[in-house]
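**Q** when you get a sec, could you give me coordinates for this:
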Amino acid sequence: MTPYSWHRPPFYPPPFFHRSLVNTQYVKKIIFIKPDVSPQESYYDLRMCGIRKLKYLKGLHAFIGNVPVHLRTDFQTHPVIFSVEEDIEVKIHVPIKGKIFSKPQVIPWGIKRIHADLAWPVTQGKGVRVAILDTGIAFDHPDLRPNVKGGINLLNRLLPPYDHNGHGTHVAGIVGAVNNRIGVVGAAPEVDLYAVKAFNKDGTAKLSDIIKGIDWCINNKINIINMSFGFNEPSSTFQEAVRRAHQAGIVMIAASGNKGTRGRLEYPAQFPETIAVTSINKEDKISDFSTIGPNVDLAAPGEKITSTWTNNSYRELSGTSMAVAHVTGVAALILSKYRLSSEELRHFLRQSAEPIKASSYAQGAGVVNASVLARAAVE
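**A** The predicted model follows:
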């Protein structure tokens, strides 16, 4: 018996516990466990409450399981439980789509605008592990194949994390498309990309799968998570997952949202542990679709961005998803050269940002800027 068990007050399962569970209906819930309780002890207690199909997330010290619908909220007061929340549906930030095309290699305007090409003689992101938490990656694309090092399909563990939507592949290309004479070049062309597929081909995901993705990133020592998705309502369990990933040293970069509203950003960009990003166009103006607010950290190119797409092609998209990927690429360039904590990296990005003619409410510290890396090398 663990020392904790000696001091734990007795807990009695609700009266329904002895009923037959053959015809019981269940609802999936996310259950965070208190830090000082062992997973084995928690598993046993949760099973005693009638919760089934429990999956332990080692990196987050949490469970995902099926809770009987008639189970009262009594079990949430159990001494082992930190917080409980029902699973919800999340969507990627649906981009504005442009044409599909193929052509000889170019450096997209967004990569030039953030001056990533000026940093390449100094750093190209080598050795930095970036997770694209999205619809997967078309890892057979010639502009991505050398840099995709692995990943996981959270929708079906028996299948590879291949992208059948295109969104994740587009984001991955902005972050780390290879410099190989074809297509496009990403902000960090030597970065290690990992496809964490939580969203299906329609661009929707269960919050539980996103949390599983964050747990996978902690266990696999990912340095940066690109989060090009969001939702409006706060989630205590999601915030706890983000907080624990932040404590593990992971940098999380998130899209402010594509609703064009002013005030509150979408989640996870609203969480203080993430770096929140809005979009600008070629004229250095905040994009009309960008959600803005006081929690914005940075702005980055997000309109008419050309990047990799499915079927070995390239496509132009617009959205804060694209802006996030530019910041992720610059963050990878910095971490490849300097060993920084997540908060030190945030400070570096904000201090080196280039202000534009927009309120701080819309741009944060300004447009992400990689040229400081080239200047630092000279100095």
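**Q** only C-alpha atoms from now on, for both contacts and neighbour counts.
**A** OK.
**Q** quick one: contacts for Asn281?
**A** Applying CA atoms under 8 Å, 6 or more residues apart in numbering, we find Asn281 in contact with Ser287, Pro301, Gly302, Glu303, Lys304.
**Q** highest neighbour count among the residues you listed?
**A** Pro301 (34 neighbours; other CA atoms under 10 Å).
**Q** so it sits right up against Ile280, yeah?
**A** Yes - in this structure Pro301 lies within contact range of Ile280 using CA atoms under 8 Å: 4.9 Å.
**Q** got CSV for the contacts of Asn281, with secondary structure too?
**A** As requested, these are arranged in CSV below (DSSP: H, G, I helix; E, B strand; the rest coil):
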residue, secondary structure
Ser287, coil
Pro301, strand
Gly302, coil
Glu303, coil
Lys304, coil
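**Q** now the residues you listed as CSV including distance to Gly186?
**A** Shown next, in CSV, are those (distance: CA to CA, whole Å):
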residue, distance to Gly186
Ser287, 21
Pro301, 13
Gly302, 14
Glu303, 16
Lys304, 15
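**Q** and which of the residues you listed is nearest to Arg350?
**A** For those, the minimum distance to Arg350 (CA to CA) is 15.8 Å, reached by Pro301.
**Q** about what we covered before: got any residues that touch both of Pro301 and Ile280?
**A** Joint contacts of Pro301 and Ile280 (CA under 8 Å, 6+ apart) are Ala323.
**Q** before we move on, back to that, sort out which one of the contacts of Asn281 lies nearest Glu344 for me.
**A** Pro301 (23.1 Å).
**Q** contacting residues around the closest one?
**A** Gly110, Arg113, Ile114, Ser279, Ile280, Asn281, Lys282, Met322, Ala323, His326 are the contacts of Pro301 under CA under 8 Å, 6+ apart.
**Q** can we see that at 6 Å?
**A** Gly110, Ser279, Ile280, Asn281, Ala323 (CA atoms under 6 Å, 6 or more residues apart in numbering).
**Q** I figured the second one hits Gly302, correct?
**A** It stands for Ser279. Yes - Ser279 is in contact with Gly302 according to CA atoms under 6 Å; the separation is 4.7 Å.
**Q** thinking again about what came up before, between the contacts of Pro301, which is nearest Arg243?
**A** Out of the contacts of Pro301, the member with the shortest distance to Arg243 (by CA to CA) is Ala323, at 22.9 Å.
**Q** now for Ser279 and Gly302: what residues contact both?
**A** Thr320, Ala323.
**Q** any idea how far the longest helix along the chain is from the middle of the chain?
**A** Longest helix of the chain, by residue count under DSSP state H: helix 320-337. Relative to the centre of its chain, helix 320-337 is centred 12 Å away, using CA atoms, centre = their mean, to the nearest Å.
**Q** go through that helix and flag the buried ones.
**A** With burial defined by 16 or more other CA atoms under 10 Å, the residues of helix 320-337 counted as buried are 320-337.
**Q** which residues sit against it?
**A** 123-126, 128, 171, 174-175, 187-188, 228, 255, 277-279, 300-302, 370.
**Q** before we go on, could you also do this sequence so I can check it against the first one:
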Amino acid sequence: MASSLRLLVTLAMVCAGRPITRRTSLGALAGALLTGFGVASGAATDSDETAENSGDDGTDDASADDHPRYVVGLEPGTATESVARTASTVYRSLGLASSGSVVVGAFEEDAREELESRSDVRYVEPDHKRVQAVRSSDNGTNRQRTGEPNETVDLTDEQRTPWGVERIGAAEVHERGTGEADATVAILDSGIDPEHESLEVPDGRAFADCAGSDCAADWDDETGHGTHCAGTVAALDNDTGVVGVAPEVELCALKVLAGDGSGYDSDIAAAIEWCADNDVDVINLSLGGSDEAQVLEDALRYAYDRDVLIVAAAGNAGAAGGVDYPAAYDECIAVGATNDHDEVPDWSARGDTIELVAPGEAVLSTKPGDEYVYLEGTSMSTPHVAAIAAQLLGQGLTHADDTDDVDEPGGVRGILRESADDLGAADDEQGFGLLNAFEALESVDPVTTGEVTDVRASTATLTGELRSNADVESAECCFEWRQGGDEWTRTEPESVEPGDSFSAALDELQPETAYDVRAVMFADSGASGSAGGDGDGDGEPDGTDDTDDETTASIVTFETGRDELAVETTVVEAGDHRTLQATGSLDGIGDADTDANADPVTASFRVRPEGEENWDTTDGQVLESIGSYEASISGLEPETVYEVEAVVAAGDGDGDSDAGTDASDADETTGGIVTAETDPEPGLPSIDRFELTDDSNSQFVRCAVNWGVSVSNGELELVETELRYATESDDDGDGDGSDDDTDESIATGDTSTTDDPLHHVVTELEDQSEESGIHTLRHSDRLEGAGESYAVTITVTDTDGNTTDATEQLTLDERSPPPSIDQFDVTTDDFLGTPEAVVDWAVSDEGSELDGVVLELRRDGSLVDETSSMARDEEASGTDSLRADDAEESGTYEVLIRATDYFEQVSEERETVELAAE
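**A** I've put the predicted structure just below:
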């Protein structure tokens, strides 16, 4: 029976895609899975301070490996394979754009230490665990209209509005109606009950295992925490159970916490990355811990830079614990808690990064199994904010106008701050104040100015939208436009229903002129749902006058085209070895005063190999307004430089869309020529990135080589980089000291010792079609090698023996000027009858590499006395005395100061003094 169980356990782990290492025995696997089955499920039962990390640094996970679990962050461009090979188990990898890739695995101690010493590794940190920020016991607060924590409520045949939904004004928003909110909130938590009667969860994904035997989905909820948060965000208004803050918002379940309510930083970071790559609008993080984590900060920045708003629980440790991570990071809106008396409970976290507070004490929401329960904690506060943020984003607003400005981010984040209610508490308790849903949504203009389309020299089409949050059945809307600072001109109003767009066409505009435009909604015109006209000709809807309230949207500026046929070639770049991708800008369609302006034009590109005479032309595109256009130019030769220019042919004046099809009969103009080279022939190794950086330090002359290589139809075998002196006769730049036209192929596989002045760094690659990394080449004799010109060669070899190489030159560790003598003042004195020269001196070195100062006293060319100072770094100073040999030796002496740097560059000054014994 025992052996059968072990086999079943192993098969279960393989089918689930869980890591099995070369060191894992069947017995260990069975024990790990049995431990998972023993985890209790149900409502959250954390202690009063579950947001704390409880000392769990993520390094004690031995369920699949007996080595600590670490997160390894790499420099951008570094391949993950070289790190993965050193791990006993690899759990996952992440690609966080400019922050660099991440490898998560179990590592032996010597492997971890080696990784920490590598220049292409940004950090090595434990894979910490975060926990759900929920409390489970009452702190004695007197509640008049709320329940006790963990109290289950029977809501059969009834629906309640939780007190928090009412307090933030969301119930009033429900009554007014907000229309459809085209926004998604991802609940990164313990999962969501996929079958709950009050929830619709169309999408989900598991980053942590659902170990229970009755999991309806791999992202099912084992603790109830995620389901509770989801209900606060978007429980349905279906006459059953509870209603959420924003029932129309779409939910996405991302399971990052296991059945014990904890989850790894790397799993949370992977879920955040998934959100950024899959059009999620808001992330709800009702979890936290006391440890900082670079992988979380990088993931948050990755998502925040991709228009995702992140809301996180501040924590439940009160003033003592500070704000938890990840909430404390700048990319997060850190949310504290309030009770139903608008007080911030003692247990709600305090800190400078608190941004908002929201209801978090005795919050009634959904529980797995079509049940409902009271829970409390900043976990419960966070989804209130996430829901309103989603509603605002659903109105077409940006999450932040400036993602680099934490103080004034603008966008939805700014609206949430500006509309919050000041509770009179300290800033580190309430931040900007209590979330006010009604004021936040009221602050959004009901009308918006859209894109200006169909722009020509004298015409344009204006577009706008009446937002779905507009509190009208219909409204009269129009546009106002002007040139520069002129008076506004108004278009004819039209009746528009909430959620619909409207437009207006302008003509008789001036060519090459900037115009402002804004949409306008008349406040009173649509209250009854009637559509008024403008029969009185005053520019207002009938039944209104010039004093009626109106709402104007933000201003959009556009510029008309030229009144002639005009085009520019803007961008041309390689698509592959046979194609180029070209972009042109149509700046003018024709004379604004002729019929040609009413006809479409035909835009294309023409191409030829550099230096040749004849052109080939691409198929034309019929364009009716100015703007950019693109084309893929195919059928080209590999590794060939081509000239490309944009071409536009005018219409034929008959007003139809066959413009320019016969270019010989039409006016034609071209843009400037842009050159570009096609990629190399597939099959040969390609050097995709070859960037050199001076990485010298106080010990070695060093060059960091950031490289990326690939091969399209094979596998790479060897990448080698070499550092050598660049010689004067190396006219062809290949670093071999000759002026031939053939680059040297280096495929020796030799690695030099640290004693050699030239170094070869070799990486062996197996079963890879592309790879990248950073090599550090060094000259071990810095005194000899600093300031010299070097040639760096990279050679790539594939498994068929094909090689590709490239060479670049640079000067490494450029020497700074010799030291500067900033002060050299000599005075005379007498020491116990012996004459002496007293020297006040100061020296400095631009390169911060002083290597000593010597003072000498000489007479008739002979050394009489000397002293030295161990001057180091950038500057040094002192006062020293130099004495004659004999008290009777009066006369003329020479005092010398000599400053030396690391490179033995010397600066000297001398001064003559008269010494006389007293």
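**Q** can you calculate the TM-score here?
**A** Overlay of the two chains. TM-score (TM-score structural alignment, normalised by the length of the first structure): 0.86; 353 aligned residues with a CA RMSD of 2.3 Å.
**Q** thinking again about what came up before, of the contacts of Asn281 of the first structure, closest to Arg47 of the first structure?
**A** Gly302 (46.9 Å).
**Q** tell me which residue of the second structure lines up with that closest one.
**A** Using TM-score structural alignment, the partner of Gly302 of the first structure in the second structure is Gly360.
**Q** and for His164 of the first structure?
**A** In the second structure, His164 of the first structure lands on Glu222 (TM-score structural alignment).
**Q** run a quick check on its match versus Gly259, I expect a contact.
**A** Yes - contact status for Glu222 of the second structure versus Gly259: in contact at 5.2 Å, counting by CA under 6 Å.
**Q** the two: which is more packed in?
**A** Counting neighbours by other CA under 10 Å for Glu222 of the second structure and for Gly259 shows that Glu222 has the greater number, 30 against 25.
**Q** what number of residues lie near the alignment partner in the first structure of Glu418 of the second structure?
**A** The alignment partner of Glu418 of the second structure in the first structure, by TM-score structural alignment, is Gln351. Residues near Gln351 of the first structure, counting by other CA under 10 Å, number 14.
**Q** from what I can see, Gln351 of the first structure looks like it's in a helix, true?
**A** Yes - with three-state DSSP as the criterion, Gln351 of the first structure is part of a helix.
**Q** setting aside sequence neighbours, what's the nearest residue to it?
**A** Ala365 (7.4 Å; CA to CA, 6 or more residues apart in numbering).
**Q** got a list of what the one you found touches?
**A** Per CA under 6 Å, 6+ apart, neighbours of Ala365 of the first structure: Asp297, Leu298, Arg350.
**Q** name the SS class of the residue of the second structure sitting at the aligned position of it, please.
**A** If you follow Ala365 of the first structure across to the second structure using TM-score structural alignment, you land on Phe432. Secondary structure, three-state DSSP: Phe432 of the second structure is coil.
**Q** again with Ile897 of the second structure
**A** Going by three-state DSSP: Ile897 of the second structure is strand.
**Q** was I right to think it contacts Glu909?
**A** Yes - when contacts are counted by CA under 6 Å, Ile897 of the second structure is listed as touching Glu909 (5.5 Å).
**Q** can you report how many residues lie near Ser38 of the first structure?
**A** Neighbour count of Ser38 of the first structure, defined by other CA under 10 Å: 14.
**Q** how far away is it from Gly366 of the first structure?
**A** Taking CA to CA, to the nearest Å as the measure, Ser38 of the first structure falls 45 Å from Gly366 of the first structure.
**Q** can you give me the helices for the stretch 351-500 of the second structure?
**A** 378-393, 411-418, 427-430, 437-442 (DSSP state H, counting those that start in this stretch).
**Q** Asp193 of the second structure is nearest to which of those helices?
**A** Going by CA to CA, the one of these nearest Asp193 of the second structure is helix 378-393, 16.4 Å.
**Q** relative to the first structure, what is the average displacement of that closest one?
**A** Following the fit onto the first structure, the mean deviation recorded for helix 378-393 of the second structure is 0.7 Å by mean CA distance after the TM-score superposition for the first structure.
**Q** read off where that helix ends up in the first structure.
**A** Using TM-score structural alignment, helix 378-393 of the second structure pairs with 320-335 in the first structure.
**Q** check stretch 827-837 of the second structure too.
**A** So stretch 827-837 of the second structure sits over no part of the first structure, by TM-score structural alignment.
**Q** and what of stretch 623-632 of the second structure?
**A** The aligned range for stretch 623-632 of the second structure is empty, by TM-score structural alignment.
**Q** again, but for stretch 183-193 of the second structure
**A** Stretch 183-193 of the second structure maps onto residues 128-138 of the first structure, going by TM-score structural alignment.
**Q** repeat that for stretch 240-253 of the second structure.
**A** Against the first structure, stretch 240-253 of the second structure falls on residues 182-195 (TM-score structural alignment).
**Q** which residues are contacting that stretch?
**A** 103-107, 111, 116, 124-126, 128-132, 136-137, 147-151, 173-179, 329.
**Q** report how many residues lie close to Ala504 of the second structure.
**A** Neighbours around Ala504 of the second structure, by other CA under 10 Å: 16.
**Q** from Gly588 of the second structure, how far out is the residue lying closest to it once chain neighbours are set aside?
**A** Excluding its sequence neighbours, the residue lying closest to Ala504 of the second structure (CA to CA, 6+ apart) is Leu462, at 5.2 Å. Taking CA to CA as the measure, Leu462 of the second structure falls 19 Å from Gly588 of the second structure.
**Q** okay, helices next: where are they in the first structure?
**A** Using DSSP H, helices in the first structure cover 3-7, 39-48, 109-113, 116-119, 167-176, 207-219, 236-247, 320-337, 342-352, 360-363, 371-378.
**Q** mean per-residue distance, the fifth one versus the second structure.
**A** By mean CA distance after the TM-score superposition for the first structure, the fitted helix 167-176 of the first structure averages 0.4 Å away from its aligned residues in the second structure.
**Q** any idea how far that helix is from the chain center?
**A** Per CA atoms, centre = their mean, the centroid offset for helix 167-176 of the first structure relative to its chain is 13 Å.
**Q** okay, angle between it and helix 320-337 too, please.
**A** 40 degrees (axes from the mean of the first three to the mean of the last three CA atoms, to 10 degrees).
**Q** residues touching Phe502 of the second structure, list them.
**A** Thr463, Gly464.
**Q** mind doing that once more with 8 Å?
**A** Phe502 of the second structure is in contact with Thr463, Gly464, Glu465, Cys477, Glu494, Val496, counting by CA under 8 Å, 6+ apart.
**Q** so which of those wins on neighbours?
**A** Cys477 (31 neighbours).
**Q** got the helices of the first structure as CSV, with distance to Pro68 of the first structure columns?
**A** Compiled in CSV, the helices of the first structure are given as follows (distance: least, CA to CA, whole Å):
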stretch, distance to Pro68 of the first structure
helix 3-7, 26
helix 39-48, 11
helix 109-113, 50
helix 116-119, 52
helix 167-176, 35
helix 207-219, 17
helix 236-247, 19
helix 320-337, 37
helix 342-352, 39
helix 360-363, 45
helix 371-378, 54
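**Q** understood, closing this out.
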